[in-house]
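**Student:** okay, sequence plus prediction incoming.
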Amino acid sequence: MRVLVVEDNVNLADVVGMGLRMKGFDTTVIYDGRDAIDELDDSRWDLLILDRDLPGVHGDEICRRLRARHDPVHILMLTAASRTNDIVQGLGLGADDYLTKPFAYAELLARVEAVQRRLGLADTGPFVRGGFRADFHTGDISMNGEPLRFGQRELAVLRMLVEAHGAVVGVDRLYDEVWQDDHAHAKSIVKSTVYTLRSKIGDPNLIETVPGQGYRIP
C-alpha cells in the first residue's frame, strides 16, 4: 500500500515514515503543503496521512482540493486540535479519519492497517525462495531454518525488493525511500547495504544486480 505522510514536524514525520516502511508500506514523507500538492498531482496514493497546520498550503485546503476532484485517496488527518468542533470540521472537509496529537504510534499503525484491510491490500503471507523465508508481518526471517538478523535499513531494502515481485528497483528509489536525505555517495551506500544483505543471507544469487538499473529478487 502506498502511503504519503505530510507533516512539517521533521522528526515526527521521519519517525512515522521509517516505522511504516519497516512494516512494509511504500511510504514517502513530505514536510510542506506545496510539495504535497505536487506529489498528489503526479502520483496515485492509497493513504494520505495529513497534518492540518502545514506551511505552504494548509492541510484543510489540500483535503478540500482532493475531494473536489473526487480523488479516492483515504485521508487520515493529524492535528493538535482535539475539540469536538475541530474533529467535526476536519471530517466535514473530507477526511476519512482523524488522530489528535500527541498520539501513540501503535494507534496510528492500527489505523493504517485498517485502511489496508478495507482496500484489500493486506499482506499475502511469507516470501519463500529455496531455503530463504521472510515473514515481514511477524518479523521472522530465516535461511534454512536459521534465524537472520538485519538492521532497520537493511530490512527496509530487503522488503522493497521482495514486494517488487521480481521487478527491478532502482538505486535512486531505494535510497530515497529508505534513507530520505541527500548524499553524494548514495549509490555506494545502497551497494554496501545490498552486499551486507547478501552476506547475511548466505545466498549471493537471491538478490540480482541489473547493470545500470538497480536490483531485483527474481
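**Tutor:** That came in fine, so what should we check first? Fair warning: this is a prediction, and the values are worked out from it, not measured in the lab.
**Student:** switch to C-alpha atoms for all contacts and neighbour counts from now on
**Tutor:** Will do.
**Student:** now for residue 17: which residues touch it?
**Tutor:** 5, 27, 28, 29 (CA atoms under 8 Å, 6 or more residues apart in numbering).
**Student:** in JSON lines: those, plus neighbour count and distance to residue 174.
**Tutor:** Shown next, in JSON lines, are the contacts of residue 17 (neighbours: other CA atoms under 10 Å; distance: CA to CA, whole Å):
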{"residue": "5", "neighbour count": "22", "distance to residue 174": "17"}
{"residue": "27", "neighbour count": "22", "distance to residue 174": "12"}
{"residue": "28", "neighbour count": "23", "distance to residue 174": "12"}
{"residue": "29", "neighbour count": "23", "distance to residue 174": "14"}
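**Student:** which among those residues gets closest to residue 158?
**Tutor:** Ranked by distance to residue 158 (CA to CA), those are led by residue 27 at 14.8 Å.
**Student:** ok, and here's another one to check against it:
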Amino acid sequence: MNILVVEDDRRIASFLERGLAAEGYHVSVERDGRDGLERIRADSFDLVILDRMLPYIDGMEVCRVIREENLPTLILMLTAKDSLQDKIEGLKGGADDYISKPFAFDELLARIVALRRRGGTEQPKLLRAGDIVLDAAAHRVSKAGTPLQLTLKEFELLAYLMVNADKVVSRQRLLSSVWDYGYDPGTKIVDVYIRYLRKKIDSADAPSLIQTIRGVGYMMTRQ
C-alpha cells in the first residue's frame, strides 16, 4: 500500500514514516499543503494521511481539491481538533476517516486496515490499455474481445498497472500494493509475474504494453 503523509510537525511525520514503513507500507512525506497537493496530483497513492492544520494550504482545502478533481485516494484526516463539529466538518469535506491527536499507533493501523478493506474512492468500472479491457467488478479481462484467463495475482497486478497507466510504478510499490510485502531486495516475484502477464496480453507484432523502466520499475501504456 502506497501512503503519503502530509504533516508539518517533523516529529510526528518521522514517527509515522518509520512506523508505517516497519509495517511494510511504502511511505512518502510532505510537510505543507501546497507540496502535498502537488505530490498527490503527480503520483498515485492508496491513502493520504492528512494533517488538518498545514502551512500554505490547510488540510480541509487539500481534501476538498482531492475530491473535486476526483483524485483516486483514501483520506485519513489527522488533527488536534477533536470536537464533534470538527469531525463532522472533516468527514463532510471529503475525508474517509478522522483521527485526533494524540493517537495510539495501533489505532491508526487498525483504521488504515479498515479503510483499505472497505475502499474509499470508486475506480472506473472498465479499465482500458491498447486492446485490453479489464472489468474490475466482474473480474474479467479480454483482449480484442477475447476473454483471457488470469490467475488472481496476475489480475491484481494488471489492475494496479492499468489504474496507474502512463505512470512509472516501482517494484517496491507493486510488492507493497499487490503482495503486501515489505522491502525485500532479493525477491524477483514482480519481474516473474510481469513476464507471465506479457505472455498473455501482448501481441507478437507490437511493442509490449508493459514497459520496463530500468532501475525503477514498470509502466503500463494506454496506447
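**Tutor:** Nice, I can see it. Note that this is a predicted model, so its numbers are computed, not measured.
**Student:** what would you report as the TM-score here?
**Tutor:** The TM-score (TM-score structural alignment, normalised by the length of structure 1) is 0.56; 135 aligned residues with a CA RMSD of 2.5 Å.
**Student:** give me the buried stretch members for stretch 55-64 of structure 1, please.
**Tutor:** 57, 58, 59, 60, 62, 63, 64 (16 or more other CA atoms under 10 Å).
**Student:** where in structure 2 does it fall?
**Tutor:** The aligned range for stretch 55-64 of structure 1 in structure 2 is 55-64, by TM-score structural alignment.
**Student:** all helices for structure 1, in order.
**Tutor:** 10-22, 33-42, 59-68, 84-92, 105-118, 152-163, 171-178, 186-201 (DSSP state H).
**Student:** residue 11 of structure 1: how many residues sit nearby?
**Tutor:** Residues lying near residue 11 of structure 1 (other CA atoms under 10 Å) number 10.
**Student:** now swap in residue 192 of structure 2 and tell me
**Tutor:** Count around residue 192 of structure 2 with other CA under 10 Å applied: 10.
**Student:** now residue 31 of structure 2
**Tutor:** The burial count for residue 31 of structure 2: 18, using other CA under 10 Å.
**Student:** before we move on, what about residue 23 of structure 2?
**Tutor:** Neighbours of residue 23 of structure 2 (other CA under 10 Å): 12.
**Student:** next one: the closest residue to it other than its chain neighbours from residue 27 of structure 2, what distance?
**Tutor:** What sits nearest to residue 23 of structure 2 in space, not counting adjacent residues and going by CA to CA, 6 or more residues apart in numbering, is residue 182, at 7.3 Å. Using CA to CA, to the nearest Å, residue 182 of structure 2 is found at 11 Å from residue 27 of structure 2.
**Student:** what's the overlap in contacts for these two?
**Tutor:** Joint contacts of residue 182 of structure 2 and residue 27 (CA under 8 Å, 6+ apart) are residue 21.
**Student:** for the residue sitting nearest the centre point of structure 2, give its distance to residue 154 of structure 2.
**Tutor:** Of all residues in structure 2, the one closest to the mean position by CA atoms, centre = their mean is residue 46, 2.4 Å from it. As for residue 46 of structure 2, its distance to residue 154 of structure 2 is 19 Å (criterion: CA to CA).
**Student:** now for the spatially closest residue to residue 53 of structure 2 that is not a sequence neighbour: which residues touch it?
**Tutor:** Counting by CA to CA, 6+ apart, residue 59 is the residue found nearest to residue 53 of structure 2 once chain neighbours are left out, at 5.8 Å. Contacts for residue 59 of structure 2 (CA under 8 Å, 6+ apart) come out as 33, 50, 51, 52, 53, 77.
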